Structures are given as C-alpha cells and as structure tokens.
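**Q** Quick one, fold the following:
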Amino acid sequence: MYGLAAIQQANGWAMAAAGACIVLSGLAVLSFLISMLPRVTSLIEKDPKPEKPLPVAKPQATKQTPETLPEDLDAVAGIYQSLTEEMGDVFSLVDLHRKTKEMKLPHPHLSINRFREAGILVPKGDGKFSWQPSSE
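**A** Below is the predicted model of the structure:
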C-alpha cells in the first residue's frame, strides 16, 4: 500500500496534526518566556538611582526664521539660503534638512522639493546642491 491510503491507514493525518500542535504550543511558550525575561532580570538586578537628564540646549531661531513661512517661494528661498550661508556655496540636502529641523522650520521636505521643481535649488553632482543665482 502506497500514497494517501498508507497515510490514512497508519493514522498519519492525526500524527501530523498533533506534531503541528506540539510545535506551535512550544513556540508560544518560548515566546512567552522570552517576553518575561526583562521582568525577571529587573527583579534580580538593582536599579540605580535615575539621574536627572542634562538640559538640552535648544537652537535659537534667528531673525530670519519665522514661526510660519510666507506663501511666496522666493521669500522662503531667502530664509533657506540664510541657513546655508555657513555651509558654503555647495552643500548636501542632508545638511540643509538637518539645519531646517534644528531651526524647526515647518515642512522642510516640501519646501526643498518646491525649490528643486522651480529651479531655485540646482544639483551640482555627487549629491551636492547650490542655489540658483538671483537674476536681479
């Protein structure tokens, strides 16, 4: 006798189901024990006195970084250009984004994307960008 009939004759379906149940219950018990490890170790270890966190110096916004940005794209670009003056003529978008986060400017991704679409922010290669010279 071969095939499915042999499996049926030897109670193979019941053994397969029992094996799957044993494995799943073992995994459930193991995951429960692993999730309890932090609680068990916290009972064994002594907690040191929590130290007061050091005060974090907040970056101060300059006169050129307002609470809300104006609607005019050129005015917003002027604010962003003042942030990049100390970075030099060519800078990376990662540095510009970090600087805008420090100054808590709203929606830096959207503003940077609008600058790129308008041609105000020009790629210079190797992930570097610069501002388009104003045509005044």
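**Q** CA atoms for contacts and neighbours, from now on please.
**A** Will do.
**Q** buried set for the host helix or strand of R98?
**A** Under the criterion of DSSP states H and E, R98 resides in helix 93-102. By 16 or more other CA atoms under 10 Å, the buried positions in helix 93-102 come out as L93, L96, H97, K99, T100.
**Q** buried ones in the helix or strand that it is followed by?
**A** Using DSSP H and E, the helix or strand that follows helix 93-102 in sequence is helix 108-118. For helix 108-118, burial by neighbour count (16+ other CA under 10 Å) applies to P108, S111, I112, F115.
**Q** before we move on, the earlier item: is it possible to get a markdown table of the buried residues of helix 93-102 that adds distance to I34?
**A** Listed next are those as a markdown table, based on distance: CA to CA, whole Å:
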| residue | distance to I34 |
| --- | --- |
| L93 | 42 |
| L96 | 43 |
| H97 | 40 |
| K99 | 42 |
| T100 | 42 |
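**Q** Tell me how many other residues surround L30.
**A** Using other CA atoms under 10 Å, L30 has 12 neighbouring residues.
**Q** mind checking how far the closest residue to L96 other than its chain neighbours is from A28?
**A** Closest residue to L96 apart from its sequence neighbours, by CA to CA, 6 or more residues apart in numbering: T84 at 6.8 Å. Here T84 is placed at a distance of 54 Å from A28 (CA to CA, to the nearest Å).
**Q** Could you also give me the structure for this second sequence? I'd like to compare it with the first:
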Amino acid sequence: MYGLAAIQQANGWAMAGAGACIVLSGLAVLSFLISMLPRFTSLIEKNPKPAPAPPVAKPKVVKPAPETLPDDLETVAGIYKVLTEEIGEVFSLVDLHRKTKEMQLPHPHLSINRLREAGILVPKGDGNFSWQPSSE
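**A** A predicted model of the protein is given here:
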C-alpha cells in the first residue's frame, strides 16, 4: 500500500497534527521564556543601574526679524556682520545664508548681492568672503 491510503491506515494524519502542535507549543514556550529574561536578570543583578537620561538641549532663542531691512547699506552690513561674528573672519556664503535663515531676515540673497556689488563683502577665493575693513 502506497500514497494517501498508507498515511490514513497508519494514523499519519493524527501524528502530523500532534507533531505540529508539539512544535508550535514548544516555540510559544521558548518565546515566552526569552521575553522574561530581562526580568530574571534584574533579579540576579545586585544594583541595576537606571538608564542615563538624555541631555536636554536648551531651546534656541530667535529674535523676531524685521519686516524689511533698512535701505542704508552700512546698517544692513552691520546687521550681517553681527551674524558672522560666530563664523569667523573669513566665511562662506552658505554659512551666511544659514545664519540669515535662522534669524529669519528678509531677502538674504538680495541683501548679500547688494553688499557684494557695493564692495562691502569682499571675495577671498574658494567661495569664501570677508568684510571690507571699515575706515573708522
């Protein structure tokens, strides 16, 4: 006798079902034990250390930007010079644009272009710029 009739005759279907149930219940017990491991290890440890709290960053205070910048280029240059004090003496326009966006200044492209055309913002090569020394 061969095939499905032989499986039926030897109680193969019952054995296959019982085997599947045994395997699935074993896996369920194993997964339960694995999920309980952290609780068991905390009982064994003498001084469980709490997880360190992440550092709290201070919120950045941003002053509200004016609706428009003054028409006087020297005043505009003074505002932009204050922004570049943190960057350094020589800075890239990308850093200057990033600072103007943080401070929410209106029309940074136009203002920087006006400062370049007036010779107040001097190129230093390799995309870096600096301020023209003031004649005070």
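**Q** circling back: looking at T84 and A28 of structure 1 now, which is surrounded by more residues?
**A** Taking other CA under 10 Å, T84 of structure 1 and A28 do not tie; T84 has more neighbours (19 against 12).
**Q** just the helices in structure 1 please.
**A** Assigned by DSSP state H, structure 1 shows helices spanning 4-9, 12-44, 73-83, 93-102, 108-118.
**Q** Now do the same for L27 of structure 1: its match in structure 2.
**A** In structure 2, no residue is equivalent to L27 of structure 1 according to TM-score structural alignment.
**Q** ok, now K99 of structure 1?
**A** With TM-score structural alignment as the criterion, the equivalent of K99 of structure 1 in structure 2 is K99.
**Q** from what I can see T100 of structure 1 touches H107, true?
**A** No. Under the criterion of CA atoms under 8 Å, T100 of structure 1 makes no contact with H107, lying 9.0 Å away.
**Q** Over in structure 1, find the residue span the helix of greatest length in structure 2 aligns onto.
**A** Ranked by residue count and defined by DSSP H, the top helix of structure 2 is helix 12-44. On structure 1, no counterpart of helix 12-44 of structure 2 exists by TM-score structural alignment.
**Q** May I see the buried residues of that helix?
**A** Applying 16+ other CA under 10 Å to helix 12-44 of structure 2 flags no residue as buried.
**Q** for stretch 59-76 of structure 2, same thing?
**A** L69, V76.
**Q** swap in stretch 74-90 of structure 1?
**A** Within stretch 74-90 of structure 1, the residues scored as buried using 16+ other CA under 10 Å are V76, A77, I79, Y80, Q81, L83, T84, V90.
**Q** which residues are contacting stretch 75-89 of structure 2?
**A** L69, P70, F91, D95, L96, K99, T100, S111, L115, I120, S130, W131 (CA atoms under 8 Å, 6 or more residues apart in numbering).
**Q** wait, which of those is closest to K60 of structure 2?
**A** Distance to K60 of structure 2 across the contacts of stretch 75-89 of structure 2 (CA to CA) is lowest for K99, with 12.9 Å.
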